[in-house]
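# What shape does this take:
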Amino acid sequence: MADPLPEALGLLLREARARLVTAAVDDPTLDARLIVEHFSGMTRTQAIADPERKIDRSAIAAIDAALRRRAGGEPVHRILGYREFYGLRLLLSPETLEPRPDTETLVEAVLPFVKAIAAREGECRVLDLGTGTGAIALALLSAEPAATATGVDIAAGALATASRNARQLGLADRFTALESNWFEKVSGRYHVIAANPPYISSQDIENLQDEVRDFDPRTALDGGEDGLDPYRTIAAEAEVFLKPEGRIAVEIGYTQQDDVTGIFTAAGYAPVGAFRDLGGNDRVLVFQRGNP
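Predicted structure coming up:
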């Protein structure tokens, strides 16, 4: 059992970092700061300006509990209950994938098209398949006031979280949550169909980092025997829900560009864009029906 945490903010930060270093956490300095700031209600500026500030015992107890969870392998943002994505603070829940910076690549890939459609037609309708926290849909809505979005997910808990995020961001009037297995209960046509689908092959799930395998929902990770099942479903069924000249944007695993492109071209789509994430890995593909 760890010794009681000190009361002074500066000492508290140093002790938190030391505990996470001992636990071999990947980024102990950042995680300690995030935990201490969140549960103490202090900011980084306050920690620097007033390291002798006393922290009350209830906050210290919460910080201690959070450090134990982090040392046990739970991701820091799961402990905090939120994650920043595209400048938005998104609440997390056990049913949602933790949105990651790589997925911002998809938002950037389709945003110019969303804006162009909105400028031309006065609206842009977005369908976000497997919406989770609502990250993709809500990022696009925040960037384009004329856009509307339907977030589809098979998990009711994920949809509740996405709806709550939409309300907290002031976007609820343009966001609709729909419980559906892919297109099963979808109606209407959309200018953009976007998805960050499960794309890990079933046999590779156990090889993922512990923080992903043990805390992200398996349904948001497992893409079937070869990791490509969701792309086959989207390519086969999307046409009746896509407006003429509409586009499909999908996140992919870094080795899947050729396979996913083959699936969509075989279904009658033409590739119109391929985008890499900040790490230089293939990450997003965009398709259009027929010839671009």
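
# Every contact and neighbour count from this point should use C-alpha atoms.
Noted.

# Where does the residue nearest in space to the middle of the chain fall, secondary structure wise?
Nearest residue to the geometric centre of the chain (CA atoms, centre = their mean): Pro99, 1.8 Å. Pro99 belongs to no helix or strand when assigned by DSSP states H and E.

# likewise Ala116?
Using DSSP H and E, Ala116 sits in helix 104-121.

# by contact count, what packs against that helix?
Counting contacts by 3 or more CA pairs under 8 Å, 6 or more residues apart in numbering; DSSP states H and E, helix 104-121 packs against strand 124-129, helix 135-143, strand 190-195, strand 242-251, strand 269-276, strand 282-289.

# another one to check against the first:
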Amino acid sequence: MQTIQSALAKAAALLADSSDSAALDAEILLCRILDKDRSYLRAWPDRQLEPEHINHFWTLMQERQKGMPIAYITGNREFWSRDFHVTPDVLIPRPETELLVELSLKLIPSDQCVRIIDLGTGSGIIAVTLALECPHAKISATDLSLSALSIAQLNAHSHHVTHIDFYHSDWLTGIPDAKFNLVISNPPYIAEDDSHLQKGDIRFEPQTALRASRQGLNEIQIIADTARNHLEPGGHLLVEHGYNQQQQVQAIFKQFNYDNIQTYKDLSGQPRVTYGQWNYCSYNRRAALVVQDE
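Coordinates of the predicted model:
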């Protein structure tokens, strides 16, 4: 029989060529099987594993060796200090997306009944997190994937959130005629020919949630355009994008007459989220000037 220590050592060696975090991966998978935390592994390194645990462990290790992301193997990932269900039908939550939540909470008073819509909700991490942080908000969430919507609804149920309306919709096309104080989205923004799509965990994630035409900008342009018809005067638009797309995204926001355009950096210092404010009166003044010039 194998001990915890010997199993982890063998597993880390097995993953050395396929993972940059081999030892950590092995610990996470063994913790999953034993239903223990990592401190348990360190406290009991010489404890022998049961045969069924060993067999299950090596089955999961083989999946990881093939490149399957840890989050898909375990079925969960942490976001905003909460645990969320994930499957290959949705993107794996990433730390940089927490910037969207952070900025939203600065814009939206937690004690007011505001309307928020999360476009392309995926696993629902943004919508559910905002619902928990802003219990008075009226929140909507959309996705074109019915499978993704099922995961988002499961996460809402797991966190006892009941004030989210989920819509099967291509961005805003299937949304009832409503106005929002905040439109927020983490849309596909990777160029279709980007070599990163063939590397690492991203190979296993849903490509429709990653890739966009026009060098990754097509969906952002659609969102910026259509959001204007669903934003209250003075309403906010927040969109996550690639680290190298700041100038292009700001240009799109300017094209559609948003005000106070700013881009914010994530924890690694990369430009990650662009903000714009919809000012209907300002838009009308600009439109009037164009007519006068003609």
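
# sorry, back to before: enumerate the positions of the helix holding Ala116 of the first structure that are buried.
Of the residues in helix 104-121 of the first structure, Glu104, Thr105, Leu106, Val107, Ala109, Val110, Leu111, Phe113, Val114, Lys115, Ile117, Ala118 count as buried by neighbour count, 16 or more other CA atoms under 10 Å.

# Give me the aligned partner of Leu221 of the first structure over in the second structure.
Matched by TM-score structural alignment, Leu221 of the first structure corresponds to Leu210 in the second structure.

# can you check Pro101 of the first structure too?
Aligning on TM-score structural alignment places Pro101 of the first structure opposite Pro95 in the second structure.

# before we move on, back to that, burial count for the match of Leu221 of the first structure?
The tally of other residues near Leu210 of the second structure (other CA atoms under 10 Å) stands at 18.

# Could you do the one 3 residues further on as well?
Counted with other CA under 10 Å, residues neighbouring Ser213 of the second structure total 14.

# follow-up on the earlier one: for Thr255 of the first structure, see how far away the residue nearest to the centre of the first structure is.
Counting by CA to CA, to the nearest Å, the gap between Pro99 of the first structure and Thr255 of the first structure amounts to 20 Å.

# what residues does stretch 194-204 of the first structure touch?
Residues outside stretch 194-204 of the first structure that contact it (CA atoms under 8 Å, 6 or more residues apart in numbering): 103, 126-131, 136, 219-231, 248-253.

# One more pass at 7 Å, please.
Residues from elsewhere that reach stretch 194-204 of the first structure (CA atoms under 7 Å, 6 or more residues apart in numbering): 127-130, 220-228, 230, 248-253.

# Just tell me what Asp258 of the first structure corresponds to in the second structure.
In the second structure, Asp258 of the first structure lands on Gln247 (TM-score structural alignment).

# Near that match, how many other residues are there?
Gln247 of the second structure - counted by other CA under 10 Å - has 12 other residues nearby.

# tell me the SS of it?
Taken by DSSP: H, G, I helix; E, B strand; the rest coil, the conformation at Gln247 of the second structure corresponds to helix.

# burial of Ser195 of the second structure, as a residue count?
Considering only other CA under 10 Å, Ser195 of the second structure is surrounded by 9 other residues.

# what's near enough to touch it?
Counting by CA under 7 Å, 6+ apart, Ser195 of the second structure touches no other residue.

# The closest residue to Leu132 of the second structure other than its chain neighbours and Tyr40 of the second structure, how far apart?
Using CA to CA, 6 or more residues apart in numbering and skipping the chain neighbours, the partner closest in space to Leu132 of the second structure is Val161 (7.1 Å). Separation of Val161 of the second structure from Tyr40 of the second structure (CA to CA) stands at 32 Å.
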